[in-house]
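1. Pasting a predicted model and its sequence here:
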Amino acid sequence: MSTDEAAMPARTARSLPLAFAAGAVVGALGGMIGLGGAEFRLPLLISLFGFAALAAVIVNKAMSLIVVLTALPARMAAVPLTELGAHWTIAVNLLAGSLIGAWAGASWAVRMRTATLYKVLAALMVGMAAALVFTHTAALGTLTLPGPVQAVAGVAAGFGIGVVAAIMGVAGGELLIPTIVLLYTVDIKTAGSLSLLVSLPTMLVAFARYSRDGSFAVLRANLRFIAVMVAGSVSGALLGGLLLGVISDLLLTPLLAAVLLISAVKLARHAPPGA
């Protein structure tokens, strides 16, 4: 990607209030279902603010990283490190796959043709919609697996989650939390905190890989935009947390899944810049 493609369109530079508002809406939606909302932010970066696919992924990854760092102290207060320490092997098991997956996913993303990346992002959004519905409407059971099988399954799941998180620029909590519950018989509150411990180093690895590509210049070109949208996202997430449970999951989950599906259709039809 050229520096020109990485740069934010001039019309967006005059839309910082819109960036804050969009971030707040995304953060509130994510907060109401206990997620960061990065999967909803990605299509906005492309369709509303005019970023090319890879630039949008990198910007989304930067914002997701900041949001996770902001959320981590609050999660540590809710679930102390001493309690998480009893489950350190779970984090290690998943990280063994997710760190490799993050590097691989970012490497594939920077090498993809732009048109292909749009279609891949569309397909992943469909998968996220399915995961969202499954996690919030189905009763999450647990799998009783022998130790070695569980370890292999954890590495494989971590790898897949790392790839998806890197390509979409998300933290991956929407995939990590149900995986931790299913594979390791952990309650969902602890799983949420463990997911942050796994997603943070996973995101840093993807970020490091993206930093080796010329498209990383998009961050330097859009620092004010990113700061404003992150501020909106954090504010919205706090509001969404306060509204948690106010709107029934039976109504909210299908609505958010529909948003992801509509976004997926739009991305699949999206014409790359200059096409």
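-> Noted; the coordinates are in hand. Numbers count the residues shown, from 1 in each chain.

2. going forward, measure contacts and count neighbours with C-alpha atoms only.
-> Fine.

3. Do you have the helices of the stretch 51-200 of the chain handy? List them.
-> 53-78, 81-85, 88-111, 114-137, 147-168, 173-184, 188-210 (DSSP state H, counting those that start in this stretch).

4. With distance to Ser15 and mean neighbour count added, can I get those in JSON lines?
-> Output for the helices of the stretch 51-200 of the chain, formatted as JSON lines (distance: least, CA to CA, whole Å; neighbours: other CA atoms under 10 Å):
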{"stretch": "helix 53-78", "distance to Ser15": "16", "mean neighbour count": "20"}
{"stretch": "helix 81-85", "distance to Ser15": "40", "mean neighbour count": "13"}
{"stretch": "helix 88-111", "distance to Ser15": "28", "mean neighbour count": "22"}
{"stretch": "helix 114-137", "distance to Ser15": "24", "mean neighbour count": "19"}
{"stretch": "helix 147-168", "distance to Ser15": "24", "mean neighbour count": "22"}
{"stretch": "helix 173-184", "distance to Ser15": "29", "mean neighbour count": "22"}
{"stretch": "helix 188-210", "distance to Ser15": "26", "mean neighbour count": "22"}
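
5. Ok, which of these comes nearest Gly245?
-> Closest to Gly245 of those is helix 114-137 (CA to CA; 12.2 Å).

6. Distance check, Ala258 against Ala130.
-> Distance from Ala258 to Ala130, counting by CA to CA, to the nearest Å: 10 Å.

7. whoops, Arg209 was the one
-> To Ala130, Arg209 is 28 Å away according to CA to CA.

8. Val120 too?
-> From Val120 to Ala130 the distance is 16 Å (CA to CA).

9. before we move on, what about Ile100?
-> Taking CA to CA, one finds Ile100 at 25 Å from Ala130.

10. what do you get for Leu121?
-> 14 Å.

11. Just want the most central residue of this structure.
-> Val170 (1.9 Å; CA atoms, centre = their mean).

12. Which residues are in contact with that one?
-> Val170 is in contact with Ala38, Glu39, Asn60, Lys61, Ser64, counting by CA atoms under 8 Å, 6 or more residues apart in numbering.

13. Next up, a structure to set beside the first:
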Amino acid sequence: MKNNNSSALEPTNRSLQVRRFRLSFLYAVPIGVLGGLIGLGGAEFRLPVLAGTLGYSVRQAVPFNLGVSLITIAASLVIRGSTLSLAQVILLLPVIFSLIAGAVITAFFGAAIAGKLSNEQLERIILVLLVVIGIALIVEGFLPQQIPALLPPALSWRIPAGILFGLAIGLVSSLLGVAGGEVIIPTLVFAFGADIKTAGTASLLVSLPTVLVGVIRYASRGAFADRTALGNTIAPMGIGSVIGAIIGGMLVGIVPAALLKVTLGVILNISAFRVFHKVNSSNKKTES
């Protein structure tokens, strides 16, 4: 009887894996295109897909999203580095290193913090953070190309401030599985007076070690032990994201980035409420 049940489950599991493979790639490409158009990775939009459409639990979705983010950031750095001047980025290096210093600290402990939270607490935190990021996208859509820095140019101000901002960025990254560009870019623009293009490149430099630390920490806690998920979700989603980012980069200038950011900020808030409200409702029904 046991063998018959196992045999009956095999086609169902196989069809689920095939479905996840197809949807992972199909969703990743347009999200990557949008990310490429506005200079972001799109991880915020992948998280609702992972936790909603693909049916992963939030605890699985976050590290999987982080893994895809790592692939996307590495590819984006190569693409962006070959097309943009790094002269302005070099001037920001002290700030970039201070942001990295703070971010890797909280990224290191973020996985442990997430593990101590209940599913309901983690879902609520993720919902709040996604809404905040959605609002940040809308605000960023109205930013001018460059504004005066809020902080004085002295490194005695900028380095401690960078570390403090980095602590918040690393925590957001590890709890959501995102690169954090939506937080890093406004920080660089508002606090340090970077122009939007320079901030976009600098955010990738900050995100790479931050996400890498998060991936290593989640991996050490067994988050990537499911090899099937690596093949049918993370790999196709990573490939789709890179393809989409390349296409998006080629289309820059056709659609106003500011309009896209405002639109995507609204969409992110709506999708976050729909997915994570549904998750919470499902959990409550299960408990009752």
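-> Right, received. Where do you want to start? Bear in mind that the values here come from a model prediction, so they are computed numbers and not experimental data.

14. Among the helices of the stretch 51-200 of the first structure, which comes closest to Ala268 of the first structure?
-> Smallest distance to Ala268 of the first structure across those (CA to CA): 4.8 Å, for helix 114-137.

15. can you name the residues of the second structure that the closest one overlays?
-> The alignment of helix 114-137 of the first structure onto the second structure (TM-score structural alignment) spans residues 119-142.

16. What is the distance between that stretch and the centre of its chain?
-> 12 Å (CA atoms, centre = their mean, to the nearest Å).

17. quick one: contacts of that stretch?
-> Counting by CA under 8 Å, 6+ apart, 44, 58-59, 114, 172, 175-176, 182-183, 186, 257-269, 272-273, 276, 279-280, 283 sit against stretch 119-142 of the second structure.

18. Check stretch 152-161 of the second structure too.
-> Pro94, Val95, Ser98, Leu151, Phe192.

19. Equivalent analysis for stretch 109-116 of the second structure, please.
-> Leu122, Gly170, Leu171, Ser174, Leu175, Gly214, Arg217, Tyr218.

20. For those residues, name the two members farthest from one another.
-> Leu122 and Arg217 (17.4 Å).

21. Aligned counterpart of Pro172 of the second structure in the first structure, please.
-> One thing to correct before we go on: residue 172 of the second structure is Val, not Pro. Aligning on TM-score structural alignment places Val172 of the second structure opposite Val164 in the first structure.

22. Gly222 of the second structure too?
-> In the first structure, Gly222 of the second structure lands on Gly214 (TM-score structural alignment).

23. Its match touches Leu54, doesn't it?
-> No. Counting by CA atoms under 8 Å, Leu54 is not a contact partner of Gly214 of the first structure; they are 10.8 Å apart.

24. Now for those two: what residues contact both?
-> In contact with both Gly214 of the first structure and Leu54: no residue, using CA under 8 Å, 6+ apart.

25. Just the closest of the contacts of stretch 152-161 of the second structure to Leu143 of the second structure, please.
-> For the contacts of stretch 152-161 of the second structure, the nearest to Leu143 of the second structure is Phe192 (14.1 Å; CA to CA).

26. Translate the closest one into the numbering of the first structure.
-> So Phe192 of the second structure corresponds to Tyr184, using TM-score structural alignment.

27. so how far is Leu244 of the first structure from that match?
-> 26 Å.

28. Give me the neighbour count for Ala225 of the second structure.
-> 11 (other CA atoms under 10 Å).

29. check contacts around it.
-> By CA under 8 Å, 6+ apart, the contact set of Ala225 of the second structure is Ala219.

30. And what about it, helix, strand or coil?
-> coil (DSSP: H, G, I helix; E, B strand; the rest coil).

31. any idea how far it is from Leu208 of the second structure?
-> According to CA to CA, Ala225 of the second structure stands 22 Å off from Leu208 of the second structure.

32. could the helices of the stretch 51-200 of the first structure go into CSV alongside distance to Met32 of the first structure?
-> Putting the helices of the stretch 51-200 of the first structure into CSV (distance: least, CA to CA, whole Å) gives the following:
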stretch, distance to Met32 of the first structure
helix 53-78, 14
helix 81-85, 24
helix 88-111, 25
helix 114-137, 12
helix 147-168, 21
helix 173-184, 13
helix 188-210, 14
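
33. and of these, who's closest to Ser235 of the first structure?
-> Across the helices of the stretch 51-200 of the first structure, closest to Ser235 of the first structure is helix 53-78 (CA to CA), at 10.4 Å.

34. which bit of the second structure covers that closest one?
-> Using TM-score structural alignment, helix 53-78 of the first structure pairs with 58-83 in the second structure.

35. ok now that stretch, how far from the chain's centre?
-> Worked out by CA atoms, centre = their mean, stretch 58-83 of the second structure lies 8 Å from the chain centre.

36. Helix or strand next in line after the helix ranked longest in the second structure, which one?
-> Ranked by residue count, the top helix of the second structure under DSSP state H comes out as helix 2-38. For helix 2-38 of the second structure, the succeeding helix or strand toward the C-terminus, using DSSP states H and E, is helix 43-48.

37. and for that next one, what are the contacting residues?
-> Contacts for helix 43-48 of the second structure (CA under 8 Å, 6+ apart): 27-28, 31, 61-62, 65-66, 68-69, 130, 176-179, 268, 271-272, 275-276.

38. how far apart are that helix and its match in the first structure?
-> On superposition with the first structure, the mean distance recorded for helix 43-48 of the second structure (mean CA distance after the TM-score superposition for the first structure) is 0.4 Å.

39. for stretch 206-218 of the second structure, same thing?
-> Stretch 206-218 of the second structure sits 1.1 Å off on average (mean CA distance after the TM-score superposition for the first structure).

40. residues making contact with that stretch?
-> Outside stretch 206-218 of the second structure, the residues that reach it (CA under 8 Å, 6+ apart) are 63, 66-67, 69-70, 73-74, 96-97, 99-100, 103-104, 107-108, 110-111, 170, 173-174, 177-181, 224.

41. number of nearby residues for the aligned residue in the second structure for Ser233 of the first structure?
-> Using TM-score structural alignment, the equivalent of Ser233 of the first structure in the second structure is Ser241. When neighbours are defined as other CA under 10 Å, Ser241 of the second structure has 36 of them.

42. host element of Ser241 of the second structure?
-> Going by DSSP H and E, Ser241 of the second structure is part of helix 235-250.
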